[in-house]
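Peer 1: Okay, structure incoming, though there's no sequence with it:
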C-alpha cells in the first residue's frame, strides 16, 4: 500500500467517524438541522474516498473522475448549508446552485486536458476554493462570533487557500501522468495528509460548536418558565448569582425587585386557569418590556416574580417597580379575564457588600409583605431592615427606568 493509499484509508475512517458523530447529534437533538446536513456532507466524504480507491482500476477514468469531483463538491456545499442552518442563517441556495452548476460544467470541459498543465489544475481546484469562500461568507454573517466560531472561520479561509496552492505543488513534484496514477504519487500523499489535518480540524470545530450550542439550548430550556417565557427559579438563582458576583467585583450596587400579583387566587377561581395564565403572561411582558438587557428577570413560582438589576441603586429599583406597576394596572383587560384592573405589589431592596442572593431576596420579600399588608397595589422599599411604602405616582405620570 502506498503512502497516499494509507492516508486515504485514514481519511475514510475519519470521515465515517464524523458522519456518525453528527448523525448521533442530529438524532438526539431533532432541532439540530445543521448536524443533519453535516452528517450528510461527511457521508459524501466517505463516498468520495471510496471512489479514489476505485479510480486506479478504471480503463476509462472519466466517469469516476467526474464522480469524485462532483461528490466532493457536494460534500463541501453540504458543510456550508449545515453551518448556515446551525447559525440560523438562510443558506445561500441560489449562489450554491450557481456555483455547483458552473463547477460541473467547467470540470467536464477540462476533463481531457493534460494533468501537468498548471491552468488546468487551477481550474480544477478553483471550484473547491470558491465553495470554501461561500462558507467564509456564511460564517461572517453569524452575529455572535465567539472563539470557536472565529477559529472555524479562519480554518475555512485556510482550506480555500490550500486548494489554490495545490496546483502549484502538483506542477512542482508531479501528480501522475494519468488520473489512475494519482494514488501512487508523492503529491497525493502530501495532498491527502494536509487535507486530513484540515478535515479533522474543521470537523472537530463544527462538532464542538454544535455541542456547545445544543447544550446551551438545553440549559436555557431547563431554566425557562414555559408560561411566562421568563427564567424559572433555578435559572433566576443561577443568573442572579452570576450578576451579583459581577457587581461585587465592580463595586457597584444592584437592585432586587420582588413582585406578587394581588388576589390572584380569586382570578383563578372566578375566571378559570386560562384567564390566570393570561394574567401571568401579561405581567411577565410588563416586567420584560420595562427593563434593559442587564436585568435578570424570573418567575419564582405561582404568581411571584423577581427582577435583579445590576448597577442599579434603590431609587432606580423603585422607578422600575413603579413603571411596571402602573403599566400593568392600566393595560386593557383581557376579554376572557377579569373585568376590573388587575394589580401587583412590589418590594425593593438594594444589595449590600457581601450579601448573598438569598439574603437580598429575603429583604425584598419582607418589603413585598409590607406592601401587601398596607393595601396592595404599591411599592415598598427596604431601608436597613425597615420597609417604607411609596405613594402612587400622580395620574398620567410616566415613569421610566433610565
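Peer 2: Structure received. In this text, all values refer to a predicted model and were calculated from it rather than measured experimentally.
Peer 1: okay, CA-based contacts and neighbour counts for the rest of this
Peer 2: Noted.
Peer 1: Can you show me the strands along this protein?
Peer 2: Ranges of strands in the chain, per DSSP state E, are 254-261, 296-301, 304-310, 344-350, 379-383, 386-390.
Peer 1: JSON lines for those, including mean neighbour count?
Peer 2: Below are the strands of the chain laid out as JSON lines (neighbours: other Cα atoms under 10 Å):
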{"stretch": "strand 254-261", "mean neighbour count": "28"}
{"stretch": "strand 296-301", "mean neighbour count": "24"}
{"stretch": "strand 304-310", "mean neighbour count": "25"}
{"stretch": "strand 344-350", "mean neighbour count": "30"}
{"stretch": "strand 379-383", "mean neighbour count": "25"}
{"stretch": "strand 386-390", "mean neighbour count": "16"}
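Peer 1: next, the one to line up against it:
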C-alpha cells in the first residue's frame, strides 16, 4: 500500500515542483509562455491527485475534472512551446479538441460506460494537441540542439498518447472496473511514462529559457540602446566574423566610418538631449538604408562604422550618400528648426590579407580627408578608388 501511495504521488509532486520553478522564472522574465508552462504543471498535478487520491463521487464523476486536467496539461504546454517561438497559438483548435474529447468522455462515462472508450477519447484528444505543436514547429529552422529537442519532445508526447494506449490495451485487454484499471500495467505505464515526459519537457523548456536569457544578455552587452546599432564591442565581433566569412583571394567588402559634424558644439549649445536625438535619428537612417548583410555599430560618442560584406566601393558610396542626405529629414521635429545636422564619411575596401583594423585605419584616414574638405561629404581611401577616378 505504501508503495502504491508513493507511485500515486509521484506525478503530482513532479508537477508541483516544476510549476513552482516555472512560476519563479515567470516572476523574473514576465514572458507569457513561461506562465503557460507553470499552468500546465499545475494542471497535471491536479489531474493526478484527483485521479489517484481524491474520494470517489457518485457515478465516478471525479473522473471528469481529472481528465479535464490531463487535457489542460497538454493545452497549456502546447501554448508554452508554440508561444516560445512567437508563433500564433492555436487556441481555437485546441479548445475544440478539448471540448470534443470531454463530450466523448462523458458519453463513455454516463451514456455507454466504457473505461477503454474513456481512455481512447482523452488520449487521442491530448495526442492531437501534441501533434499541433509538431505541425507548428515542423517548418521552423532549428539552429540549436534545444530547438530540435523541443520538437522531438512534442513528437514523443504525441506518440506516447496515441500509440501507447492502442498497443497496451490490445495486448492486455479491457477493464471490468476502476480497481482493476488502477492496478493494471496500463495505468503503471501512464504514471511512469508521464513522469519521464514531464521531466524531459520541463528540463528542455528551462534550457530553452536559459538560452533565450543568455542571448538577450549578449544582445544587451553588444548593443547601443540610443542608436539601435551595435556598440563597439558588438561591431568588432560581428564585423570580424563577417570578414572571415567573405575572405578569399578577392574579398569583396567595404567599410564606412561616419562622424557627426561639430557634435561637441551641438551638445554645448543645444544640450545633450538634442545630441541624443541626432544620434537616434542617424541610427534609424542607417537601419533604413542598410543592405541585409550590413554590420553597423556606434563605435564612439558620435562615430559610427558600417561594414558591407560582399559589396564594393560604389555600393558603399550609395549607402553613405543615402545616410548623409537622410540625416537632416530624419531629425525634423526632434531638434531646433535652425539646426541642420550633417555627417562626414570615409570609405575603404577590402583586399587579401587586410583585416578589420587596417580597414578602419584607411576609412578613418578618408574620413579625415572629408572633414578637411569641408565636412558633410563622402571621401574614399585612395586605394579604394577605381583607376579612372584615381588618375
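Peer 2: Good, I have the coordinates. Please read all numbers here as calculations on a predicted model, not as lab measurements.
Peer 1: Mind checking the TM-score on these two?
Peer 2: Superposed pair, TM-score by TM-score structural alignment, normalised by the length of the second structure: 0.86. Supporting alignment: 385 aligned residues with a Cα RMSD of 3.1 Å.
Peer 1: re earlier: out of the strands of the first structure, nearest to residue 30 of the first structure?
Peer 2: When the strands of the first structure are compared by Cα to Cα, strand 296-301 sits nearest residue 30 of the first structure, at 27.6 Å.
Peer 1: mind checking the longest helix of the second structure?
Peer 2: Ranked by residue count, the top helix of the second structure under DSSP state H comes out as helix 185-222.
Peer 1: What is the mean deviation of that one from its aligned residues in the first structure?
Peer 2: Compared with the first structure after the fit, helix 185-222 of the second structure shows a mean deviation of 2.3 Å (mean Cα distance after the TM-score superposition for the first structure).
Peer 1: Tell me the helices and strands packed up against that helix.
Peer 2: Counting contacts by 3 or more Cα pairs under 8 Å, 6 or more residues apart in numbering; DSSP states H and E, helix 185-222 of the second structure is packed against helix 2-29, helix 145-172, helix 232-245.
Peer 1: And those helices: which comes nearest residue 214 of the second structure?
Peer 2: Closest to residue 214 of the second structure of those, according to Cα to Cα: helix 2-29, at 12.3 Å.
Peer 1: now the strands of the first structure as TSV including distance to residue 217 of the first structure?
Peer 2: Below are the strands of the first structure laid out as TSV (distance: least, Cα to Cα, whole Å):
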stretch	distance to residue 217 of the first structure
strand 254-261	27
strand 296-301	17
strand 304-310	22
strand 344-350	32
strand 379-383	35
strand 386-390	40
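Peer 1: who wins for proximity to residue 12 of the first structure among the ones you listed?
Peer 2: When these are ranked by proximity to residue 12 of the first structure, the top entry is strand 296-301, at 48.3 Å, counting by Cα to Cα.
Peer 1: what's the matching range in the first structure for the longest helix of the second structure?
Peer 2: Aligned by TM-score structural alignment, helix 185-222 of the second structure falls on residues 186-223 of the first structure.
Peer 1: residue nearest the centroid of the second structure?
Peer 2: Against the mean C-alpha coordinate of the second structure, by Cα atoms, centre = their mean, the closest residue is residue 85 at 5.2 Å.
Peer 1: Aligned to that residue, what sits in the first structure?
Peer 2: So residue 85 of the second structure corresponds to residue 87, using TM-score structural alignment.
Peer 1: What separation is there between its match and residue 359 of the first structure?
Peer 2: Taking Cα to Cα, to the nearest Å as the measure, residue 87 of the first structure falls 40 Å from residue 359 of the first structure.
Peer 1: and what of residue 147 of the first structure?
Peer 2: Noted for residue 147 of the first structure: a distance of 36 Å to residue 359 of the first structure, by Cα to Cα.
Peer 1: Name the residue in the two with the higher neighbour count.
Peer 2: Neighbours per residue (other Cα atoms under 10 Å) separate residue 147 of the first structure from residue 359, with residue 359 holding more: 13 against 10.
Peer 1: so what corresponds to that one in the second structure?
Peer 2: Checking TM-score structural alignment: residue 359 of the first structure goes with residue 358.
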